[in-house]
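Participant: can't give you the sequence, but here's the structure:
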């Protein structure tokens, strides 16, 4: 085999090895718009699947990966000072590292935090979509936050935000104005119907009073 051929093969092998080592990190613009801070990440598979169903990442329009590979994640933020829920391409994680979401790179990647200690130690390689199994990644952040037993109160996209006075007023207008209009129209119809009935009754009574006079004449 000639030298150029050997160089190409060696280059391909090195590239493949680096991709495996890095867990195939992939930048994805769509991830940036799904990132939401949260107080706590899911603690078990049921909570994780519940949040994944709410985010419905596979339905998001993106061209980074196949829809089934664009998955829900709950990871550290890039400063390792909080937690974020985000849709991102799933990946393999190596060297017992926790994950964080890098906003500049628009991807999830290994952080400086290890998950090599705790009740459940993470293996040397695991799927990013199974991060809920290794709660030690979140412990440092959770200790800085007041414990919240209701997982992930913010629902993508911000459906659980409190209603402000302006929104409450708009809701009241949209409910009560049509209701008042309907009541008014019904009242008018009832009044008209009752008025017509009274007029017919008056005409009938008036006719009955005239008839004896005509007979007498």
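Facilitator: The structure has been received and is ready for your questions. What you see is a predicted model; the values in this text were computed from it and never measured. Numbers count the residues shown, from 1 in each chain.

Participant: okay, CA-based contacts and neighbour counts for the rest of this
Facilitator: Fine.

Participant: and residue 123, that one's in a strand?
Facilitator: No - judged by DSSP: H, G, I helix; E, B strand; the rest coil, residue 123 forms no part of a strand; its state is coil.

Participant: show me where the protein has its helices.
Facilitator: 3-22, 29-32, 45-55, 136-144, 165-216 (DSSP state H).

Participant: next up, a structure to set beside the first:
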């Protein structure tokens, strides 16, 4: 009984650590006003690493004055917007994206996951976790641009914020703690 309790406790700590890392990985979902001044609408995003490097060099995000994150973490992005009706280039904080397409939310001045677009379901799926500045690797996210006719205010307000990961992590942690405390 004692050993199984220790094993259960270790498992709980491991699960909590993974969930904590996942939710804290999205901490940069906080507003970064400096990103707004770099926002440009573009006809298309880079299709490969060569195009991405060229566009990133031209955008020169390291020259942007900002206090949102470290200089190395304030990087070039080319993403869909929150309304799925445009692609945008922007210098913004690199964040972890969890199984969704990445978007730039201009109202929130933030790069975040697009809650409606699950890129794991595409013919060429994205991984469970990826960095937002690698969105060009998941080209199917861009094919949705212009195909959306309406996004409600409620949907748009849900899209901005810390994402679902933090809430899910808290709920799962509470459930697991309740289970293991009652052992």
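Facilitator: That came through, no problem. Predicted model only: the values in this text are computed from it and were never measured.

Participant: pick the most deeply packed of the helices of structure 1.
Facilitator: Of these, the one with the most neighbours on average (mean count of other CA atoms under 10 Å) is helix 29-32, at a mean of 20.

Participant: what's it aligned against in structure 2?
Facilitator: On the basis of TM-score structural alignment, helix 29-32 of structure 1 is assigned to residues 33-36 in structure 2.

Participant: compared with structure 1, how much does that stretch deviate?
Facilitator: Compared with structure 1 after fitting, stretch 33-36 of structure 2 deviates on average by 0.6 Å (mean CA distance after the TM-score superposition for structure 1).

Participant: which one in structure 1 is aligned with residue 83 of structure 2?
Facilitator: Using TM-score structural alignment, residue 83 of structure 2 sits opposite residue 79 in structure 1.

Participant: could the helices of structure 1 go into TSV alongside distance to residue 85 of structure 1?
Facilitator: Formatted as TSV, those follow (distance: least, CA to CA, whole Å):
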stretch	distance to residue 85 of structure 1
helix 3-22	22
helix 29-32	10
helix 45-55	9
helix 136-144	13
helix 165-216	26
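
Participant: looking at those helices, which is nearest to residue 130 of structure 1?
Facilitator: helix 45-55 (8.2 Å; CA to CA).

Participant: rewinding a little: which residues touch the match of helix 29-32 of structure 1?
Facilitator: Contact with stretch 33-36 of structure 2 is made by 64-68, 90-92, 106, 109-110, as judged by CA atoms under 8 Å, 6 or more residues apart in numbering.

Participant: which members of those are positioned in strands?
Facilitator: Secondary structure from DSSP state E places 90-92, 110 of these in strands.

Participant: would you format the residues you listed as JSON lines with distance to residue 127 of structure 2 and neighbour count included?
Facilitator: Formatted as JSON lines, those follow (distance: CA to CA, whole Å; neighbours: other CA atoms under 10 Å):
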{"residue": "90", "distance to residue 127 of structure 2": "23", "neighbour count": "28"}
{"residue": "91", "distance to residue 127 of structure 2": "23", "neighbour count": "27"}
{"residue": "92", "distance to residue 127 of structure 2": "21", "neighbour count": "31"}
{"residue": "110", "distance to residue 127 of structure 2": "21", "neighbour count": "26"}
